Structures are given as C-alpha cells and as structure tokens.
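Novice: what would the 3D arrangement of this be:
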Amino acid sequence: MEESKKCKDSFVVKTSIVLPPDTNAYGTLFGGKLMAYIDDAAAISGMRHARKNVVTASTDSVDFLHPIHQGDAVCLEAFVTYTGRSSMEVFVKVIAEDLLTGESNVCAMSFLTMVAVDKNGKPTPVPAVIPETDEEKSLYDSAKERAEIRKKRKQASMERINSYKLDFP
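Specialist: Next up is the predicted model:
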C-alpha cells in the first residue's frame, strides 16, 4: 500500500442536469436527491484515494444555501481532506449553474467520513493524505476539531438510543 497520496489524487467532479423527476413542487432539486449526489461523490473520492471499497460512516450537516432549479447543472467537487487509520474525511462542495444565464452559486457543502473496507466488510488501512494548496492545508488543519465534534455527536446518539425503552406489543 502507498504510504501517502495528495489531496488532488482523490479529486472528483460530478455534474448532472436537474430534470423534472428530480424536483419538488417548487421546481427545485429534492434535498434527498442532493444528499445522494453528495454521498456518491464522496464515495468515489474515497475509493480513488484508498483504491478499496468504502462505506459512509457519517455525514456532517448539509446546509442548503441556495436553491437548485429544474434545468440547472449541479456540479459536485469532492476530495479527501484528512485520513485516519481506515477512515477518510471527504469535503464536498455543491455548485449550481443556470445554463441559460451562466449564473452560478455555491449551494451546499458537507464533510463525510468514509471508511475503507476489505472483502469481508472490515475496516482496512488507507494511505495518509498530503495537503498542498492553502485550501487543502486549512481543511487538513481543522479536521481533528471536526472529528472530535463527530465523536461527541456519535456518543450522544448512542446514549440516546440506549436510553430508549421500546415497548412494542
């Protein structure tokens, strides 16, 4: 296995046009559809970095910053920003473009944690990541803080789940 790879080695661009079945009653892209696009781009990025299958371990909040309309092009850019032993943090930025006017807007951003798995579905080591650009270095430097927030959020979720008493007939 390679000891390290550059962030740009995992860079993914995924572009689609928003069609009528992809939209809600307001003519904007379904949030769930966008979340599926985000997960897909992150998985491709993680697999490109690890050259192994990956699973999604977590998705940080997805803030919908600008609507994406029917007929727009939606472009996702993703790359690995940080790695653990078997996990990778992947940053995904979503940009929408009105293809008739050329106007574009950043519509969403998210961080996902992808875990590389072997043929038995068990976590397996991944190469370290090397940030090069200022943006990559900034995301790399702030990754441990985001990881700590994820860890606390997961602990709180587990405590909440364990405290539920489900009484089904």
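Novice: from now on I want contacts and neighbour counts done on CA atoms only, so please keep to that.
Specialist: OK.
Novice: which one is the residue nearest the centre of the chain nearest to, not counting chain neighbours?
Specialist: For the chain, residue 112 is the residue whose C-alpha lies nearest the centre (CA atoms, centre = their mean; 3.8 Å). Closest residue to residue 112 apart from its sequence neighbours, by CA to CA, 6 or more residues apart in numbering: residue 59 at 4.3 Å.
Novice: how about this one, so we can line them up?
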Amino acid sequence: MRFHTRKWVKPEDLNPSGTLFGGRLLAWIDEEAALYTIIQFDHSRVVTKFMSEINFMSSAKQGDIVEIGIEVIKFGKTSLTLKCEVRNKMTRETIITVDQIIMVNVDENGVPKPHGKTRVEFVKDRLESKL
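Specialist: Modelled structure (predicted):
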C-alpha cells in the first residue's frame, strides 16, 4: 500500500474526548480516494458510490501525524475499487481500515461513464510518454 497523504491532527479535528473525530477522518479518506481516482482516470468528475465496513482500530490525538494509504483492488468499467488504511506516521499503528471504497467516473449529468482504464498509471509515466 502506498501512503500518499499526511495530516496533522489539530484542535479543530478533535471530538469531546480529545481524540480524532471519526467524521473528520472519514472526510479525509473520502477526499484522498477522490483525488487518487481523479489522477487515475485523468478526469475530474468522480463520486463516491460505496464505503464498506469501517474498522476503527486505534485513535489519534492532537499533535499526531496520520498518513492515509490507498491501494487499488480492481478497475471496473465505470468504477475503481480501492482499499484504505490510515496509520500513525510515527508509531505505524493502524488507526482505521476500509476494505472497499468504490469511486465512479461520471459525466456532466452525474451519469456513470466508462473511463477506459485497466491498470494503475503514474503521472510521471504519462508525462514521459508525451515527450
């Protein structure tokens, strides 16, 4: 799994118990999944269709640095299925796992649209092929 993004847990990210609010973490995961999918599809219109069971395994507190890892499970005709792990950057302790996140490529009307991709592509490879 590749860990692409790091977030610093700040006071506004905390719940009343003084730990990272789960809703904030899920928003970070959703954003990361969308960005990852946009880069893979080379198209900015994507939506989250599904998130499987979310497994909170530990917590984070103010000042912790968490990193979000995304891995492709499969390419569908209009979708990309991902899995996610968030962990504490310093201790490597897993905070949360999400086994499936399904992102869908859509047209300007929000209708699923084939993306034509079959494998993970890296931006650097796209840039090199254009030279």
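Novice: still on that earlier bit, ok, so what distance separates the equivalent of the residue nearest to residue 112 of the first structure over in the second structure from residue 104 of the second structure?
Specialist: Here residue 59 of the first structure is matched to residue 51 in the second structure, going by TM-score structural alignment. Distance of residue 51 of the second structure to residue 104 of the second structure, computed by CA to CA, to the nearest Å: 12 Å.
Novice: neighbour count: these two, which is higher?
Specialist: residue 104 (27 against 17; other CA atoms under 10 Å).
Novice: how far away is that one from residue 43 of the second structure?
Specialist: 11 Å.
Novice: find residues that contact each of residue 51 and residue 104 of the second structure.
Specialist: Counting by CA atoms under 8 Å, 6 or more residues apart in numbering, residue 51 of the second structure and residue 104 have no shared contacts at all.
Novice: surely residue 85 of the first structure is in a strand?
Specialist: No. Assignment of residue 85 of the first structure by DSSP: H, G, I helix; E, B strand; the rest coil gives coil, placing it outside any strand.
Novice: any idea what it aligns with in the second structure?
Specialist: Checking TM-score structural alignment: residue 85 of the first structure goes with residue 77.
Novice: before we move on, the earlier item: the residue nearest to residue 112 of the first structure: what's it in contact with?
Specialist: By CA under 8 Å, 6+ apart, the neighbours of residue 59 of the first structure are 110, 111, 112, 113.
Novice: in strands only, show me these.
Specialist: Members of the contacts of residue 59 of the first structure lying in strands (criterion: DSSP state E): 110, 111, 112, 113.
Novice: what is the neighbour count of the residue nearest to residue 60 of the first structure when sequence neighbours are not counted?
Specialist: Nearest residue to residue 60 of the first structure, sequence neighbours excluded (CA to CA, 6+ apart): residue 111, at 5.3 Å. Residues within reach of residue 111 of the first structure, counting by other CA under 10 Å, total 25.
Novice: so residue 111 of the first structure sits against residue 94, correct?
Specialist: No. At 11.6 Å, residue 111 of the first structure and residue 94 do not qualify as touching, with contact defined as CA atoms under 8 Å.
Novice: can you pull out the strands in the second structure?
Specialist: Counting by DSSP E, the second structure has strands at residues 2-8, 46-51, 54-56, 65-75, 79-88, 94-105.
Novice: quick one: buried residues of the first one?
Specialist: Within strand 2-8 of the second structure, the residues that qualify as buried by neighbour count (16 or more other CA atoms under 10 Å) are 3, 6.
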